[in-house]
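*Asks:* Could you look at this predicted model? Sequence included:
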Amino acid sequence: MTNQLDAVHLEINDSIAVVTLDHQPLNVLNATVLEQLDQAIDALQETEVRAVVLRSASAKAFAAGADISQFPELTKMGGIELLEKGKRIFDKLTEGKAPVICAVHGLALGAGLELALACDIRIADHSAKFGLPETGLGILPGYGGTQRLSRLVGPGKAKELVLSGVWLNGQEAYEAKLVERLVPEGQAFETAYALAEQIAGKGPLAVAFAKEAIDEGLDLPLSEAQFLETRMFAKLVGTEDMDEGVQAFIEKRKPNFTGK
């Protein structure tokens, strides 16, 4: 299945979806790109994909930020509407059942970095550069950047990056735990797709519930998060996927999960 949009392409091969940003040359996240990304995410929700890879077709950037040309005419109410639209789209990406793996090369700045932060797993190559330069424009990251970044790298590192606007290269981002894997230049997508294949081979219900338990548990006290984990485990007991997974293990064969 392939769906071609002007700036965002969606391709589905078996149980893996690839979403490609293709607004040349830098994938600036203007209104058109965000709308098409929103459409692609909606299309994904109508499928049974088990993993998603988000990548860029640009040679220079994953995504170089928001469309700054719209800012001079922005009103307070317009600013709120702009941010809420972006947050809704990014949240929808985050909350999908299928995990999203982001393959980053080149620039991932401002809203582009915030889009990467909305993914479940980030893989970057050595050409990647990450930054939130908004304070240099007299504003702050508004697509979830201050919140998702602090949860990922800790409040101190988040403040260092947001308040100063400093950029990190791929190695620095990996050391700061901003990305989960650092790979040689040109290998981010290949590595992300291989990981997606690994995930797609696991029980889809188990993957979805585990992702939900991790995401929701972060905002709960440990005791409540532990109970959430127990409830998620209980939902899997007796499913066809559990029976298949256990039987395949006993028979030393590859399981055939159906998501039931």
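*Replies:* Structure received. Just so you know, these numbers come straight off a predicted model, no measurement behind them.
*Asks:* rest of the way, CA atoms for contacts and neighbours
*Replies:* Fine.
*Asks:* who's in contact with stretch 246-260?
*Replies:* Gly201, Lys202, Gly203, Pro204, Leu205, Thr239, Glu240, Asp241, Glu244, Gly245 (Cα atoms under 8 Å, 6 or more residues apart in numbering).
*Asks:* Helices of the stretch 51-200 of the chain, residue ranges please.
*Replies:* Listed in chain order, the helices found in the stretch 51-200 of the chain under DSSP state H, counting those that start in this stretch are 76-95, 111-117, 145-153, 155-164, 170-175, 188-200.
*Asks:* neighbours of Ala192, just the number please.
*Replies:* Look at Ala192: counted by other Cα atoms under 10 Å, it has 25 neighbours.
*Asks:* quick one, what contacts it?
*Replies:* If you count contacts by Cα under 8 Å, 6+ apart, Ala192 has them with Val53, Ile101, Cys102, Ala103, Ile123.
*Asks:* let's go with 7 Å and repeat that
*Replies:* Val53, Ile101, Ala103, Ile123 (Cα atoms under 7 Å, 6 or more residues apart in numbering).
*Asks:* ok, it to Ala103 distance?
*Replies:* Distance, Ala192 to Ala103, using Cα to Cα, to the nearest Å: 6 Å.
*Asks:* What subset of the contacts of stretch 246-260 is buried?
*Replies:* Taking 16 or more other Cα atoms under 10 Å as the criterion, what is buried in the contacts of stretch 246-260 is Gly201, Lys202, Gly203, Pro204, Leu205, Asp241, Glu244, Gly245.
*Asks:* ok, and here's another one to check against it:
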Amino acid sequence: MAECVELIYDGGIAEIWLNRPKVLNALSRQLMDELNEAVADVTRSNARALILAGCGERAFCAGADIKEFRPIATTVDARAHHYRRDVCSAIQSLSMPTIAAVHGYTFGGGMALALPCDMRIASDDALFALPETALGTFPGMGVTVRLPQLIGRSEAMRLIFTGERIDAAEALRMGLVTSVVPRQALIDEARRWALRISENAPLGIAYARESIARGERMPLAEALKVETDLNMFMDTTDDYAEAARAFVEKRKPRFMGA
């Protein structure tokens, strides 16, 4: 039974909760292992959206567990150590939309977990920081790749180089989060978004995500061709036909993901 991560399914929505509130949901090896297992479970499920959140009042995740800091003998050992712990690529590779609901301290590895999510909702008490350069290292888990893509090179360097703490309003200004809501409304807002998304065509969403992801890595002409090819494929699906029938019959479509 998982001790550090809670996985909940509610209809078509999956929720993963980091559950070490006494230590601000710090990322221990056990938590990371359980998080990997939870994401793998979601991958095998029929969920249409995923919410990632943190238990407790004070933090989404305050970063790595300082108690487990130790020197690592070789570069090879270090690579194995970090690749085993890095679940961010698995989150980003999910076929369903992902929403990070962050509150309180969202530092270091906490920010790293939120970045691969498609959307980030912050409570008005959220604080963000990347303190790694003050701890003898620099952010990993994809931060130096994903953060510049999200907020631009200059703003990313500012946060990474200085370790500065920013509040939710500043995070919204720079595009780090999609919206800011009162603390008591955070999870309800995330669930509202997830429910709205889950009512739409799952294949359409999945291929839209693929088009966006592939387009970021391609020249414009190639990206447009990928979009066109995927869009033409969607026109052959049962869900597309169902949407047309529903429009004529003046009812909500019943999408089956086929």
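*Replies:* Perfect, thanks for sending it. A quick note: this is a predicted structure, and the numbers were derived from the prediction, not measured.
*Asks:* Identify the farthest-apart pair in the contacts of stretch 246-260 of the first structure.
*Replies:* Distance extremes for the contacts of stretch 246-260 of the first structure: the farthest pair is Gly201 and Thr239 at 16.7 Å, using Cα to Cα.
*Asks:* Could you tell me which residues touch both of Ala192 and Ala103 of the first structure?
*Replies:* Ile123.
*Asks:* Run a quick neighbour tally on Gly78 of the first structure.
*Replies:* Counted with other Cα under 10 Å, the neighbours of Gly78 of the first structure add up to 12.
*Asks:* those strands in the second structure, which residues are they?
*Replies:* For the second structure, applying DSSP state E gives strands covering 5-10, 13-18, 49-54, 59-61, 98-102, 105-107, 119-123, 127-129, 166-167, 179-181.
*Asks:* Mind putting those into CSV with mean neighbour count?
*Replies:* Output for those, formatted as CSV (neighbours: other Cα atoms under 10 Å):
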stretch, mean neighbour count
strand 5-10, 16
strand 13-18, 23
strand 49-54, 25
strand 59-61, 31
strand 98-102, 27
strand 105-107, 26
strand 119-123, 25
strand 127-129, 23
strand 166-167, 16
strand 179-181, 19
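*Asks:* Nearest to Asp33 of the second structure among the ones you listed would be which one?
*Replies:* Nearest of the strands of the second structure to Asp33 of the second structure, taken as Cα to Cα: strand 5-10 at 9.4 Å.
*Asks:* so that closest one matches what in the first structure?
*Replies:* Aligning strand 5-10 of the second structure against the first structure (TM-score structural alignment) gives residues 8-13.
*Asks:* got it, and stretch 183-197 of the second structure?
*Replies:* Under TM-score structural alignment, the match for stretch 183-197 of the second structure is residues 185-199.
*Asks:* go on, stretch 129-142 of the second structure?
*Replies:* So stretch 129-142 of the second structure sits over residues 131-144 in the first structure, by TM-score structural alignment.
*Asks:* what does that stretch rub up against?
*Replies:* 83, 86-87, 108-111, 113-114, 161-163, 165-168.
*Asks:* Quote the end-to-end distance of that stretch.
*Replies:* OK, stretch 131-144 of the first structure end separation, Cα to Cα: 14 Å.
*Asks:* which parts of it are buried?
*Replies:* Gly131, Leu132, Pro133, Glu134, Leu140, Pro141, Gly142, Tyr143, Gly144.
*Asks:* middle-most residue in the first structure, spatially?
*Replies:* For the first structure, the residue nearest the mean C-alpha position is Cys119 (1.3 Å; Cα atoms, centre = their mean).
*Asks:* need the contact list for Ile123 of the first structure.
*Replies:* Cys102, Ala103, Val104, Val179, Glu180, Arg181, Leu182, Ala188, Ala192.
*Asks:* 6 Å instead?
*Replies:* Contact analysis of Ile123 of the first structure by Cα atoms under 6 Å, 6 or more residues apart in numbering lists Cys102, Ala103, Val179, Glu180, Arg181, Ala188.
*Asks:* how much space is there between Gly257 of the second structure and Gly152 of the second structure?
*Replies:* Distance from Gly257 of the second structure to Gly152 of the second structure, by Cα to Cα: 35 Å.
*Asks:* Same drill for these two, tell me which one is more crowded.
*Replies:* Gly257 (17 against 14).
*Asks:* which one in the first structure is aligned with the more buried one?
*Replies:* Under TM-score structural alignment, Gly257 of the second structure pairs with Gly259 in the first structure.
*Asks:* Return the distance of Arg245 of the second structure relative to Met232 of the second structure.
*Replies:* If you go by Cα to Cα, the gap between Arg245 of the second structure and Met232 of the second structure works out to 19 Å.
*Asks:* ok, these two, which is more surrounded?
*Replies:* Set Arg245 of the second structure next to Met232 and count neighbours by other Cα under 10 Å: Arg245 wins out with 14 against 11.
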